[in-house]
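Enquirer: Give me coordinates for this.
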Amino acid sequence: MKTLFPLNPRMILFSIFAAAAVCMVYGCSLGPEYQRPDIKVAVPDRYDNASGATEPIENRITGGDRWWLEFGDPEISRIAGEVLKHNWDIRRAAAVVAEFRAGLIISRSDRFPTTGLDFSAERTHRKVKSQTMGDITIGPSGRVIIGPGQTRYTDTTEDFYNLSLPMSYEIDLWGRIARANEAALADLLAADENRRAVTHSVVAETISTYLELEALERRMVLAKQNIDNHTSALKLVEGRYNLGLSDVLAVRQAKRALAQAQSELSPLRQALGETQQALAVLMGRYPETRPPRIQSEDYFKRLNPVPPGMPAELLRRRPDILAAEAALQAANARIGEAHAARFPRISLTGRFGYASSDLDDLLSSRRQSINYGADLLAPLFNAGRLKAAENATAARYDRAVADYAKIVLTAFSEVEGALLRRKELLDKRDRILNLVKEAAATLEAAEMRYQRGVSGYLNVLEAQRANYSARESLVMADLSILTNRVSLHRALGGGFN
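Expert: So this is what the prediction gives:
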C-alpha cells in the first residue's frame, strides 16, 4: 500500500526549523498579556486634606529622593548620608537586587545555545586468549598425529581518546523561555523598588529618631529649669517660714514638688540614652550614648506648605506600589510559562569532534565526526500535574492582585492621614502657644499673690505644674509636626522642591 504523505526525516526537520523561525520572528508566547488591574476604587482628582499652593505635589517632587533637605538642618543631612552608606538593612536590600540581577542573566542564558568542551582519555587492560598447536608426528601407519596444544593469555593495552564540542539549543516554540525571562526581569524590578522602599523607610525612621532625640534634649532642658524653679521657690518658702510669714505645710509642699521635679529627670536620661543607641545602630555604629546637647528655645521653623496632589500620580512613584505591580507582572508572566510547559519541547543537539586510539593522530581530519539531531519531548500523562501547576500560578496572580490593591489603598490612606494630622497638629500648636502664654501669666500672678500673703502656696504649685506641662506639650507638639512631615514624605515616596 502506497502512503499519500511519506515521512521524510529531512522534511520533518525542515518543518521544525520553519515553525521555530516563525515563532521567533513573530513572538509565539502563550499566556495573557499584562494589564494593570482595576481595583475598583474611585480616586479623586486631589487629596481631600491637602491645602496650600495650587501646584500638585507630584509636579514638585525632587528627582534624587533627597526629601530630608527640606528640613534645612545640616545635621539631618549628615545623618541621612551616613545611613545611606552604612545601614545594614539598605545593604541587604542592595544585595537582594544583585541576586535577582544574576538570576535574570541565568534566565536569559536559556535563550542561547549552550556548548562545552568534552575530552576523555580511556585505557583498557585485558587478557587475550590464544591457542597454540601441539607437536606434529607421523605414526607407523603413516598417519599424521597432532599433539595437544597449549592455551596462552597475553596482556594487551588499548588507548582511546575523544575530543568533542557538544551543543544544544531549545527552540522556544511556545514562549516558555520568553515568559520566564519576562518574570525574571519583573522580579529584578520588584527587588529594586523594594530596595528604594527600604531606603525610604530606613531614612525616615532615622530622621524621626533624631527628631525624638532633639525633643528629649529639649525636655531635659525644661526639666532642669523646672528643678531650678522649684529650688528657688523652696528657698523663698523657707525664708518666709523663718520670718513667720508661712506655715510648715508650705515648706513640705515645696520640698515635695522639688522631689517630684528631680524624679522626672532620670526617665528622660534613660529615654535619651536608648534613643541615641537606636540612632547609632541605624547609622551602622556601635550603640553608644553621649551627654545631651543644649538646645535653643527658638528652634521651631515652619516648613513649606504642602501643595495639593493628584492621588493617581502616587501609583507611578511610590516604591512599594511599583514593587507590587512588578510582582504582578512576574506572576502574570509565570501563567504563560506554566501554560507553555504543557506543550512539547523541541531541542536541537549536535556534536563535533575527534576520536582516535592514538593521541598524536587525534586532530587528524580523518578522525573527525559530526552528529546532529532534534529531540521532541511531549508530556503525555502526568496525572494533572502540569494543569495544576498552571492553576497554581493563576491563583498566585490573584493573590498578587489582592496584595497590590491593599498596598495602593494603604498608600492613599497614609497620605490622607498624614495630611489630616498635619492640619490638626498645626491648629493644636497654635492653641498650645496660647496655653503657654496663659500658664506663664498664671504662674506670675500666683507667685505675686503668695508673696503678698493673699493666697496659699498650693496655688503656686498648681501654677508651676501647669506651666511646666504647657511648655512640655509645646515640645511634643513640635515633635509631632516634624515627624508627621517625615511620615508624609514616606507616604508620598519622596519630597517636593
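Enquirer: only C-alpha atoms for contact and neighbour calcs from this point on.
Expert: Fine.
Enquirer: just checking, Asn163 touches Arg351?
Expert: Quick fix: residue 163 reads Leu, not Asn. No. With contact defined as C-alpha atoms under 8 Å, Leu163 does not reach Arg351; the gap is 10.0 Å.
Enquirer: OK, contacts around Ser364?
Expert: Residues in contact with Ser364, defined by C-alpha atoms under 8 Å, 6 or more residues apart in numbering, are Tyr354.
Enquirer: Over to Ala215?
Expert: Ala215 sits next to Val475, Met476, Leu479 when contact means C-alpha under 8 Å, 6+ apart.
Enquirer: Could I get the full set of strands for the stretch 251-400 of the chain?
Expert: 345-356, 368-377 (DSSP state E, counting those that start in this stretch).
Enquirer: what's next to the first one, contact-wise?
Expert: Applying C-alpha under 8 Å, 6+ apart, the contact partners of strand 345-356 are 160-173, 362-364, 367-378.
Enquirer: this one next, for a side-by-side:
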Amino acid sequence: MINVKRPILQLRLYVAFCGCAALAGCMVGPDYRTPPAPPADTTYTAAPLPEQTASAPGAAGLPQRFAPGQDIPGEWWALFHCEPLDGLIRQALTNSPNIVAAQAALRQARENFSAQAGGTLLPSVDAQLGATREKLNGIAFGQPGVSEEFNLYNASVNVSYKLDIFGGARRELEALHAQIDYQNYQLQAAYLALTANIVTAAVKEASLRAQIEATERIASDEADQLGVLGQQFDLGGVSRTAVLAQQTLLAQTRATLPPLRQSLDQVRHQLAVLAGMLPSDPALPEFRLDMFSLPETLPVSLPSTLVRQRPDILAADAVLHQASAQIGVATAALYPQITLSASYGAEALAPSQVFKPGSTIWSLGAGLLQPVFHGGQLSAQKRAAEAAYEQAGAQYRETVLLAFQNVADSLRALDHDAIGLRAQTDAWRAASDSLDLTRGQYRVGGVSYLSLLDAQRQYQQTVTSLAQAQASRYADTAALFQALGGGWWNAPPSAPPPH
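Expert: Just a heads-up that it's a prediction; the model follows:
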C-alpha cells in the first residue's frame, strides 16, 4: 500500500518554508539612496579665479597656481617641506587622545553591529541545567491531606528564533552599519582637523616669533635713538619734549612685547596638547617662517567630487542613511511578529536518571504577536522617524553648502593674500626707505623730530603687518587643503590607514 500522506506532508512543509522565506525577504520602509551629487560645475566662486596668484619678493611671496581636478596627496602637509612639522604631525597622529577616542568609537560601533547581527539573524541556543526541591499538595489533584516532597533534576537545550518577516531586524542592522560608517568618517575628520590645526598653529607660532623679533629690533633702534637724543639734550641741541616723546615711543613699543609673548606661549601649549604632549615637554620643536616652503601648485578638487571626499559630508550622509533605516524599524513594529521555539532535554527525580531512556522531554512552539492597540504609540514612532529623516536630510544639505563655502572662502583668501602681501611688502619697503631718509635728514637738521617719530611709527606698523601677511599665505593654504578633504583617501601605508 502506497503512503500518500507522507509526500503531501512534505509538500506542505516545503510550501510553508518557501512562504516564510519569501516573507523574510520583504523589508518595509524606504530603501536608502545616496543624495545626488551637486551639479558638475568647475568653479566654486561666481567670479573666475586667476590661473595663478600675484607674486611678491621673498619665499612667502611665490605665485601659486590653481590646478582644478588634480588630486590631493594624503600627507598634504609635506608640501610645506618642513621636517619638524612632519615629525610633529606623525607623533600627534599616534599620541593624540582625540584620535584614540575616535578609533575606540569606531570599534564600539563595529562590535555593536556584530552583537546585534549575531542575536538577530541567527537562532539563539541555550543549554540549561537545573535542580529544584518541590512539594505538591494533593488538593490540586482532588486528594486532600496528601502531600509529597521530592527533588527534580533537568537538563535541556532551548532554541528560539524570531522570524524577520517584515525586515525590522535587518533595518536595525542597516542603521547600525550606517553608524559604523559615521564613526569611520568621524575618525577621518579627526585626522584632518588634527593635522590642519597643527599646521595652522605652527604657522601662527612662526608669525609671532617674526613679530617679536621685529619688535625687539625696533625697540633696540628706538633705545639707541633715545640715547642720541639724551646726549643732544645735555648739549642743548633738542628740547625736553623730544626726549619725552622718544621715551614714550620706546615704552609703547616694549609694551607690545608681553601680549605677543603670551600669544606665543599659548600657541606652544596648544601645539604640545595637539601632539599628545605636556606643555612642559622640551622636545616640542620651534617654528619660524623661513622653515616653510609655500606650495606652488594647489590641487583643487572638482565640485562634483567634493561631496565624496569631505569627511563631514560623508558623515552627514551616514546619519541620513541611519535615519532612513529607522523608518523601516518603526514601520515593521506595526506588523505581526512570529517567534519559533523548541526545547529538548531530560527530567528525572535523581541526577543519575537524567540521561537514561524514558526521561526525555521536548517541546515545539510558535507565537504570533500582532499589535492591536498601543494608544497611538507605534504610529507616532513612525512619524517621528520620518521627521528625523527629514531633519537629517536638511542637515546634510546644510553641510554640503558650508563645505562649498569653506572652499570658496579659502580660494578667495589665497588670491587676496597674495595681493595683500605684495602691497604690504611695498609698504614695508617704502616705510623702511622713508625712515632711513628721515633719520639722515634729521641728523643734519632737515626735518623736525615729529617727522622722525611719524616715520618710526609707520615702519613699526609695516614690519608687524608684513609678518602677519606672510603667515596668512601659509595658513590659508592649509585651510584650502582642509576644506577640500585633506586627501585621506590617498593616505600612504606609513600614515594611519582609513578604515
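Enquirer: one step back: can you put the contacts of Ala215 of the first structure in TSV and add distance to Arg399 of the first structure?
Expert: Listed next are the contacts of Ala215 of the first structure as TSV, based on distance: C-alpha to C-alpha, whole Å:
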residue	distance to Arg399 of the first structure
Val475	45
Met476	41
Leu479	39
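Enquirer: Among those residues, which lie within helices?
Expert: Counting by DSSP state H, the part of these found in helices is Val475, Met476, Leu479.
Enquirer: ok so, going back, would you mind putting the strands of the stretch 251-400 of the first structure into CSV with distance to Gly417 of the first structure and mean neighbour count alongside?
Expert: What follows is the strands of the stretch 251-400 of the first structure, written out as CSV (distance: least, C-alpha to C-alpha, whole Å; neighbours: other C-alpha atoms under 10 Å):
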stretch, distance to Gly417 of the first structure, mean neighbour count
strand 345-356, 54, 18
strand 368-377, 57, 12
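Enquirer: which residues in the first structure does stretch 462-472 of the second structure align to?
Expert: Matched against the first structure by TM-score structural alignment, stretch 462-472 of the second structure falls on residues 470-480.
Enquirer: what's that stretch in contact with?
Expert: 211-212, 215, 218-219, 222, 300, 425, 428-429, 432-433, 435-436, 439.
Enquirer: Mind checking which of the residues you listed are buried?
Expert: With neighbours counted by 16 or more other C-alpha atoms under 10 Å, the contacts of stretch 470-480 of the first structure contain buried members at Leu211, Glu212, Ala215, Arg218, Arg219, Leu222, Leu425, Arg429, Ile432, Leu435, Val436, Ala439.
Enquirer: Would you state the secondary structure element containing whatever residue of the second structure lines up with the last one?
Expert: Ala439 of the first structure maps onto Ala431 of the second structure when the alignment is built from TM-score structural alignment. Ala431 of the second structure is located in helix 377-443, with elements delineated by DSSP states H and E.
Enquirer: That helix vs the first structure, mean deviation?
Expert: On superposition with the first structure, the mean distance recorded for helix 377-443 of the second structure (mean C-alpha distance after the TM-score superposition for the first structure) is 0.6 Å.
Enquirer: counting contacts, what elements does that helix pack onto?
Expert: In terms of contacts (3 or more C-alpha pairs under 8 Å, 6 or more residues apart in numbering; DSSP states H and E), helix 377-443 of the second structure is packed against helix 311-332, helix 449-483.
Enquirer: what separates whichever strand or helix holds Ile16 of the first structure from the chain centre, distance-wise?
Expert: Take DSSP H and E as the rule and Ile16 of the first structure turns out to sit in helix 9-26. Computed by C-alpha atoms, centre = their mean, to the nearest Å, the chain-centroid distance of helix 9-26 of the first structure equals 43 Å.
Enquirer: Appreciated, that's everything.
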